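Q: have a look at this prediction, sequence included:
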Amino acid sequence: MKMKKLTAMGMAALMAATMIPAVPVMAEGEGKVYYLNFKPEADEAWQNLAKAYTEETGTEVTVVTAASGQYETTLQSEMAKSDAPTLFQVNGPVGLKNWKDYCYDLKDSEIYSQLTSDAYALKDGESVPGIAYVIESYGLIVNKTLLEKAGYTLDDIKSYDQLKTVADDIQSKKDELGIKGAFTSAGMDASSDWRFKTHLANLPIYYEYKDEGVDDAAELKGTYLENYKNLFDLYITDSTCDPAELSAKTADDSRNEFVNSEAVFYQNGSWEYAELAKTFSDEELAMIPIYFGVDDENQGLATGTENYWCVNKNASEEDIQATLDFMNWCVTSETGTKSMAEDMGFTIPFKTAVAPTNVFVKQDLENTEAGLTPVSWNFTTMPSEEWKNGVGTALTAYAAETGSWDDVVSAFVDNWAMEKALTE
């Protein structure tokens, strides 16, 4: 079984590698930076920031962005090369298990001293192999103009029951409103399915962990999978398309449906702000919690990080130092902090952070100040990409009525225990 898994991963890595442009070879003795970026939506901003740093310092910075859903296989492929990434990322403790032997200890670095809280350091005993570089939120993005056209305001949606009532009503009069559905397509293509097999799947894990008083578990009871079903059912019935079509719907499809005002609700995160701001004003946009029917009156947005920078300790001393300098510049310089706040829409956990212009980030802060509890990101404890893919496959079959919800529960609970056992 393990041999089959390794073979499949190797083939995926090889396929991903064919999509990666060649990394320029620098003259010997010159420090250089090769950043393997996790975020496709921030690629343009990172390319611009890398260019600005090179112009200012003379240090060559290459940014390569992995395709959506292909980061781990791309990283495996690139790390096997002689010109491997000097800067990469892991998603938290689970991801670190695969890569900690490659991680430079950042505990004495300048960037570590810039953190606003030690909570943003990813630790392994006394060492610091990773540092969080962005704090983000996700929830339901709302087109307030369309919502008001349908006869509602944000004040009408403060719970799952109210969300369902409003969404069902909008769906029933979609033709009258000139839209295609209440929700954008819950696309299960690889570019989009992470929203449901990871981000939406975080909620039943969050509430179960909360009940059990833990921050990880070798086994899950599946206590809140009925709530998970209720949300997913709402997404696929009050939708812009037939549920059977979801297997081919992409992230771009979903975004375009929202941008074109074909749907009122769009599950996604604060990282979408820069793209949506090209079409909408701040007054037209809002982000509300993904109400789960558990503790709705106290629930805030899902806020956290799965983005930890790591430096490749196997790089040359010159490249390691160049990489550390680049990281520190990104989070302390006016150019770097402005780009991360405005172009990328990031809230960064560093002392010199620029106040965010991102309306979704502002709403998260307002929610917290109002006493709402942010939903923590527990999907970093998911046992493997294979587990996520199993959940995604089961959700896709369920939506198309070629599988049952029992299959989703089995993929969630049974496969969790099996995959966790393999990582011990």
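A: Happy to help now that I have it. Values in this document were obtained by computation on a predicted structure and should not be read as measured data. Numbering: from 1, shown residues only.

Q: when you work out contacts or count neighbours from here on, use the C-alpha atoms and nothing else.
A: OK.

Q: spit out the contact partners of the residue nearest the centre of the chain.
A: The residue lying closest to the centre of the chain (Cα atoms, centre = their mean) is Glu306, at 6.9 Å. Going by Cα atoms under 8 Å, 6 or more residues apart in numbering, Glu306 touches Val90, Asn91, Gly92, Ala132, Trp377, Thr380.

Q: so which of these sit within strands?
A: The members of those that map onto strands under DSSP state E are Val90, Ala132.

Q: just the closest of the contacts of Glu306 to Ser109, please.
A: Of all the contacts of Glu306, Ser109 sits closest to Ala132, with 13.8 Å by Cα to Cα.

Q: coming back round to it: with distance to Glu208 and neighbour count added, can I get the contacts of Glu306 in TSV?
A: Converted to TSV, those look like this (distance: Cα to Cα, whole Å; neighbours: other Cα atoms under 10 Å):
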residue	distance to Glu208	neighbour count
Val90	24	27
Asn91	21	20
Gly92	19	23
Ala132	25	25
Trp377	13	21
Thr380	15	19
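
Q: pasting the second one now:
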Amino acid sequence: MKMRKIAAMGLSAVMAASMVPALPVMADDAAGKVYYLNFKPEQDEAWQNLAAKYTEETGVPVTVVTAASGQYETTLQSEMAKSDAPTLFQVNGPVGLKNWKDYCYDLSGTDIYSQLTSDSYTVKDGDAVDGIAYVIESYGLIVNKTLLEKAGYTVDDIKSFEDLKKVADDIQARKDELGVKGAFTSAGMDGSSDWRFKTHLANLPIYYEYKADGIDDTDAIKGTYLDNYKAVFDLYITDSTCDGADLSAKTADDSRNEFINGDAVFYQNGSWEYGELSKTYSDDELAMIPIYFGVDDENEGLATGTENYWCVNKEASEDDIQATLDFMNWCVTSDEGTKAMGEDMGFTIPFKTAEEPTNVFVKQDQAYTESGLTPVSWNFTTMPSEEWKNGLGTALTSYAAGAGEWDDVVSAFVDGWATEKALSE
């Protein structure tokens, strides 16, 4: 019945179909296999390498398939309808869990659960532990300190939205003199990039509304801080490396490459980008500052949290379930696993055996928190659906191109929220 239910959802998937090539023959004493449907395209190569290393060490076949950006849910629906379904998948939090809780193996009492540093890094249905967070990340504005200093500023000059706007406007006005194309990298609205604005930037007005109202979810978002959202997005599209009309086709790679090439000073993204950026820049050249929102800037830290919870498919065979649990535990306890997750993937993992971070953005997040700043929590896990995000993304793209009004963005945010929440009941 469950498999027919998923098949009925019938959505085709697009994948960056990445599989471990030529898996070794399973050792005589090895039982079971692992199929991991990975959420993070930027960590695909690292996962492939780690899976191959585990297979080489244990003889247990591990297949990693990576869903294309923005296609995880549809890929999961398609793959779970197959006879050889993923044994390890993920949900983005309580909202995502609603669709998949009937497929989640209870992780309480498992070795990996005992390794968690806090029970808060779980999603539960009653007493059952349905998912375990495997990474804590931060995002904000990544800064090329060398270019910023060339413009006559340091990160200490930016402590508020007003400061950010003043500095960015000045850099934009002097871009030819400074040898850059813009203050900010392109706010690309291609599917590989738009999650940065319809999810990560959109988290800020949700965070501040929840904080003001003393809640952690709502069926009717009010949009109290959408003017602040507009102010930041306006800055992104006016002080940019390209015109707003070009953003619909700009990709995540475009934005990253603009930063790597020194075309822009600021780049909204997260700690997961450290591995790529550190190939070009030293730690001394990089910083991450909060996305100052003009609400409580003096107390605002980086946006820190997770939407990445591992779940084990209880419909898999007993051998495959055990093989999957063993692989997960190895990833977060072995020298090879913790090194790969900490260094190659740039993760902070919430487990007792985590290595000290080498990621400069993670270190800066810790420093901000230790200085008394409040991390912005990840509330986008309460966004009602992918359809809501897509509607918001469409409205933002049209607005950036000058073809739509900000009122359309407000409607997509507020009215779309109410509609999608009602449909999820």
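A: On my side now, so go ahead. Not measured: the values here are computed from a predicted model.

Q: can I assume the residue nearest to the centre of structure 1 sits in a helix?
A: No: according to DSSP: H, G, I helix; E, B strand; the rest coil, Glu306 of structure 1 belongs to no helix; its state is coil.

Q: distance of it relative to Glu176 of structure 1?
A: Relative to Glu176 of structure 1, Glu306 of structure 1 is positioned 41 Å away (Cα to Cα, to the nearest Å).

Q: with Thr368 of structure 1 instead?
A: 37 Å.

Q: those two: who's more crowded?
A: Thr368 (16 against 10; other Cα atoms under 10 Å).

Q: ok, now which ones touch that one?
A: Neighbours of Thr368 of structure 1 in contact, by Cα under 8 Å, 6+ apart: Gly300, Pro374.

Q: let's see that with 10 Å instead.
A: Shown in contact with Thr368 of structure 1 (Cα atoms under 10 Å, 6 or more residues apart in numbering): Asn298, Gln299, Gly300, Leu301, Lys362, Pro374.

Q: the second one -> structure 2?
A: Read that as Gln299 of structure 1. Under the alignment defined by TM-score structural alignment, Gln299 of structure 1 corresponds to Glu300 in structure 2.

Q: isn't that match right up against Asp365?
A: No: proximity of Glu300 of structure 2 to Asp365 does not meet the contact threshold set by Cα atoms under 10 Å, at 11.2 Å.

Q: who touches both of those two?
A: Ile289, Pro290, Leu373, Pro375.

Q: residues touching the first one, list them.
A: When contacts are counted by Cα under 10 Å, 6+ apart, Ile289 of structure 2 touches 139-143, 155-156, 158-159, 266, 268, 300-303, 361, 364-365, 368.

Q: please report how far Asp283 of structure 2 lies from Phe266 of structure 2.
A: 16 Å.

Q: which one's more surrounded, those two?
A: Neighbours per residue, other Cα under 10 Å: of Asp283 of structure 2 and Phe266, the larger number sits with Phe266, 28 against 15.

Q: aligned to that one, what sits in structure 1?
A: In structure 1, Phe266 of structure 2 lands on Phe265 (TM-score structural alignment).

Q: so what's Glu245 of structure 1 closest to, chain neighbours aside?
A: Ala400 (7.6 Å; Cα to Cα, 6 or more residues apart in numbering).

Q: re the thing from before, the match of Phe266 of structure 2 belongs to a strand?
A: Yes: with three-state DSSP as the criterion, Phe265 of structure 1 is part of a strand.

Q: please enumerate the helices of the stretch 201-350 of structure 2.
A: 203-213, 226-238, 252-260, 274-277, 318-333, 335-339 (DSSP state H, counting those that start in this stretch).

Q: among those helices, which is nearest Tyr103 of structure 2?
A: The nearest among the helices of the stretch 201-350 of structure 2, by Cα to Cα, is helix 318-333 at 12.1 Å.

Q: what helices or strands is that closest one leaning on?
A: Judged by 3 or more Cα pairs under 10 Å, 6 or more residues apart in numbering; DSSP states H and E, helix 318-333 of structure 2 is in contact with strand 34-38, helix 44-58, strand 62-67, strand 88-91, helix 111-115, strand 309-312, helix 335-339.

Q: so the corresponding residue of structure 1 for Gly32 of structure 2: helix, strand or coil?
A: Aligned by TM-score structural alignment, Gly32 of structure 2 pairs with Gly31 of structure 1. Secondary structure, three-state DSSP: Gly31 of structure 1 is coil.

Q: return the residues in contact with Asp124 of structure 1.
A: By Cα under 10 Å, 6+ apart, the neighbours of Asp124 of structure 1 are Pro93, Leu96, Lys97, Lys100, Asp105, Gly130.

Q: list the buried residues for stretch 115-126 of structure 2?
A: Residues Gln115, Leu116, Tyr121, Thr122, Val123, Lys124 are the ones in stretch 115-126 of structure 2 that count as buried (16 or more other Cα atoms under 10 Å).

Q: on that earlier part again, inside strands: which ones of the shared contacts of Glu300 and Asp365 of structure 2?
A: Ile289, Pro375.

Q: name the nearest of the shared contacts of Glu300 and Asp365 of structure 2 relative to Phe347 of structure 2.
A: Nearest member of the shared contacts of Glu300 and Asp365 of structure 2 to Phe347 of structure 2, counting by Cα to Cα, is Pro375, at 17.1 Å.

Q: isn't the closest one up against Gly305?
A: Yes: with contact defined as Cα under 10 Å, Pro375 of structure 2 and Gly305 form a contacting pair (8.6 Å).

Q: shared neighbours of these two, which are they?
A: Counting by Cα under 10 Å, 6+ apart, the residues touching both Pro375 of structure 2 and Gly305 are Ser138.

Q: returning to that earlier point: turn the helices of the stretch 201-350 of structure 2 into a markdown table, including distance to Ser424 of structure 2 and mean neighbour count.
A: What follows is those, written out as a markdown table (distance: least, Cα to Cα, whole Å; neighbours: other Cα atoms under 10 Å):
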| stretch | distance to Ser424 of structure 2 | mean neighbour count |
| --- | --- | --- |
| helix 203-213 | 19 | 19 |
| helix 226-238 | 24 | 18 |
| helix 252-260 | 30 | 19 |
| helix 274-277 | 36 | 18 |
| helix 318-333 | 30 | 20 |
| helix 335-339 | 37 | 19 |
